[in-house]
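K.L.:
please find the sequence and the predicted model below.
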Amino acid sequence: MVITILLDTIGLQFSFWEYPIEFLPVIPSAFPFDVSLVPVAYMLLFQYNRTWKSFISAQIVMAFVYAFIGEPLCNWINLVCYIKWNYMYSFLYYILIGLGIRALILKWVSVSKSRKKRCQAPFFVIKYQQLILQSKKTGRSNRDFSDLSTD
């Protein structure tokens, strides 16, 4: 979402496109699209396509629909006017952003999982939990651990 808003602002500043109709004068014209349609499509692709192969296939279909159907429709109804921009650039943009975001998320998840494995409870906490479990099995009170071995 932030990437889309940033690149949309850059495209406006460099006159790659313009928005003839402003929804609200205080927000960027494509803000509703940048915070709803594009991020939601990426979230759905990521959620329902677990493998890279299926994700890339779905990503190409989504990029095709957005770049060669959605954008020409918006251009036709005068929501956007492309000055120095081509639909093929948008097609490549949608694919590259989707692949980059998926790679970033998968890397973040793997780092998070590896940190969870390294960050185990201290030895005395694990030993205490083992003693509690053993006392529940034997029926002893939680305070009577004096005769339990501590190896």
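P.N.:
Thanks, I have the structure now.

K.L.:
please make it C-alpha for all contacts and neighbour counts, starting now.
P.N.:
Noted.

K.L.:
where do the strands sit along this protein?
P.N.:
17-18, 81-82 (DSSP state E).

K.L.:
mind putting the ones you listed in a markdown table, distance to residue 110 and mean neighbour count included?
P.N.:
Formatted as a markdown table, the strands of the chain follow (distance: least, C-alpha to C-alpha, whole Å; neighbours: other C-alpha atoms under 10 Å):
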| stretch | distance to residue 110 | mean neighbour count |
| --- | --- | --- |
| strand 17-18 | 39 | 18 |
| strand 81-82 | 40 | 18 |
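
K.L.:
relative to residue 106, which of those strands is closest?
P.N.:
With C-alpha to C-alpha as the measure, strand 17-18 is the member of those nearest residue 106 (33.0 Å).

K.L.:
counting neighbours, what do you get for residue 109?
P.N.:
12 (other C-alpha atoms under 10 Å).

K.L.:
how about stretch 66-79: buried residues?
P.N.:
Within stretch 66-79, the residues that qualify as buried by neighbour count (16 or more other C-alpha atoms under 10 Å) are 66, 67, 68, 71, 72, 79.

K.L.:
got a list of contacts for that stretch?
P.N.:
With C-alpha atoms under 8 Å, 6 or more residues apart in numbering as the test, stretch 66-79 has contacts from 19, 20, 21, 80, 81, 82, 87, 88, 90, 91.

K.L.:
closest to residue 6 out of these?
P.N.:
The shortest approach to residue 6 among the contacts of stretch 66-79 belongs to residue 90, at 14.7 Å (C-alpha to C-alpha).

K.L.:
buried members of the contacts of stretch 66-79 into PyMOL, please.
P.N.:
Buried residues within those, by 16+ other C-alpha under 10 Å, are selected in PyMOL with:
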select buried, resi 19+80+81+82+87+90+91
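
K.L.:
can I get the contacts of stretch 66-79 in a markdown table with distance to residue 115?
P.N.:
Formatted as a markdown table, the contacts of stretch 66-79 follow (distance: C-alpha to C-alpha, whole Å):
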| residue | distance to residue 115 |
| --- | --- |
| 19 | 46 |
| 20 | 49 |
| 21 | 49 |
| 80 | 46 |
| 81 | 48 |
| 82 | 46 |
| 87 | 42 |
| 88 | 41 |
| 90 | 37 |
| 91 | 37 |
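
K.L.:
hold the first one in mind and look at this next one:
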Amino acid sequence: MTDKSPSFEDIRNMHHQVYEMKLDYWLTENLFTFQWWLLLFVLIIPWFIWWRLVDKKRLTPILLFGTLLMILVLMLDDIGVEIHLWSYPYQLVNILPRLLPIDQGIIIVAHMLLYQYFPRWKKFIIANIVMALIFTFIFEPFTVWLGIYKLENWRYVYSFPIYILKAAFIKWLVDTLIKKERK
């Protein structure tokens, strides 16, 4: 007896069933809860703060840094969710598997402000280490406590070097592009 692999149609049908379950869960368990309002707040308010603080003369490189970092963060988050390293019981929008408000709100804004205020590598790395400590050991446990973020096959300490490395990589990339453009 041979096991039959699922067909694309089987997977598509299962995906549709999961979508329907997620939508029902989101409508009954997520929408307009305290966590939902908090996620809305963490998505919108940091951007208002950022707009007031951003150096408008350096807007292009800062936005390039933020956009590239946003793409990287979204990719890493999708991978983590997909391979069950973590999950998000509360979401602002049900159709996205990631925690959009944190990925595209507070984390990106905080990184862009560090990029703006600490242009030199040494201070940038020090500032990112401090921010990584805060996000890893205060912010992440707080979101777990609120039920927004659920660790599955992940530990807080794993996030620490990733916060630093992703920001350093994107800074290096943007700084390299800016130098090439000026030549």
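P.N.:
Great, that's in hand. Since the model is a prediction, treat every value here as computed from it, not as a measurement.

K.L.:
what about the helices in structure 1?
P.N.:
Secondary structure of structure 1 (DSSP state H): helices located at 2-13, 31-32, 38-48, 52-65, 71-76, 87-118, 123-138.

K.L.:
Throw those helices into a markdown table and include distance to residue 25 of structure 1, thanks.
P.N.:
Output for the helices of structure 1, formatted as a markdown table (distance: least, C-alpha to C-alpha, whole Å):
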| stretch | distance to residue 25 of structure 1 |
| --- | --- |
| helix 2-13 | 14 |
| helix 31-32 | 11 |
| helix 38-48 | 22 |
| helix 52-65 | 29 |
| helix 71-76 | 19 |
| helix 87-118 | 25 |
| helix 123-138 | 58 |
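
K.L.:
residues near the aligned residue in structure 1 for residue 99 of structure 2, how many?
P.N.:
Under the alignment (TM-score structural alignment), residue 99 of structure 2 maps onto residue 30 of structure 1. A count of nearby residues for residue 30 of structure 1, using other C-alpha under 10 Å, gives 19.

K.L.:
and for residue 124 of structure 2?
P.N.:
Number of residues near residue 124 of structure 2 (other C-alpha under 10 Å) recorded here: 21.

K.L.:
cool, and residue 131 of structure 1?
P.N.:
When counting by other C-alpha under 10 Å, one arrives at 17 neighbours for residue 131 of structure 1.

K.L.:
same check, this time on residue 3 of structure 1
P.N.:
12.

K.L.:
alignment lookup: it to structure 2.
P.N.:
Residue pairing (TM-score structural alignment): residue 3 of structure 1 is matched to residue 72 of structure 2.

K.L.:
what does residue 17 of structure 1 give?
P.N.:
Using TM-score structural alignment, residue 17 of structure 1 pairs with residue 86 in structure 2.

K.L.:
again with residue 98 of structure 1
P.N.:
Mapped onto structure 2 by TM-score structural alignment, residue 98 of structure 1 lines up with residue 167.

K.L.:
contacting residues around its match?
P.N.:
Each residue near residue 167 of structure 2 by C-alpha under 8 Å, 6+ apart is listed here: 69, 111, 128.

K.L.:
which position in structure 1 pairs with the last one?
P.N.:
Counting by TM-score structural alignment, residue 128 of structure 2 lines up with residue 59 in structure 1.

K.L.:
equivalent analysis for the second one, please.
P.N.:
By TM-score structural alignment, residue 111 of structure 2 lines up with residue 42 in structure 1.

K.L.:
find the nearest non-adjacent residue to its match, please.
P.N.:
Spatial nearest neighbour of residue 42 of structure 1, chain neighbours left out: residue 98 (6.6 Å); criterion: C-alpha to C-alpha, 6 or more residues apart in numbering.

K.L.:
quick one: that neighbour from residue 43 of structure 1, how far?
P.N.:
Distance of residue 98 of structure 1 to residue 43 of structure 1, given as C-alpha to C-alpha, to the nearest Å: 10 Å.

K.L.:
I'd like the distance between the match of residue 111 of structure 2 and residue 135 of structure 1.
P.N.:
In this view, residue 42 of structure 1 and residue 135 of structure 1 are 51 Å apart by C-alpha to C-alpha.

K.L.:
between these two, tell me which one has more neighbours.
P.N.:
Using other C-alpha under 10 Å as the criterion, residue 42 of structure 1 and residue 135 rank with residue 42 on top: 21 against 17.
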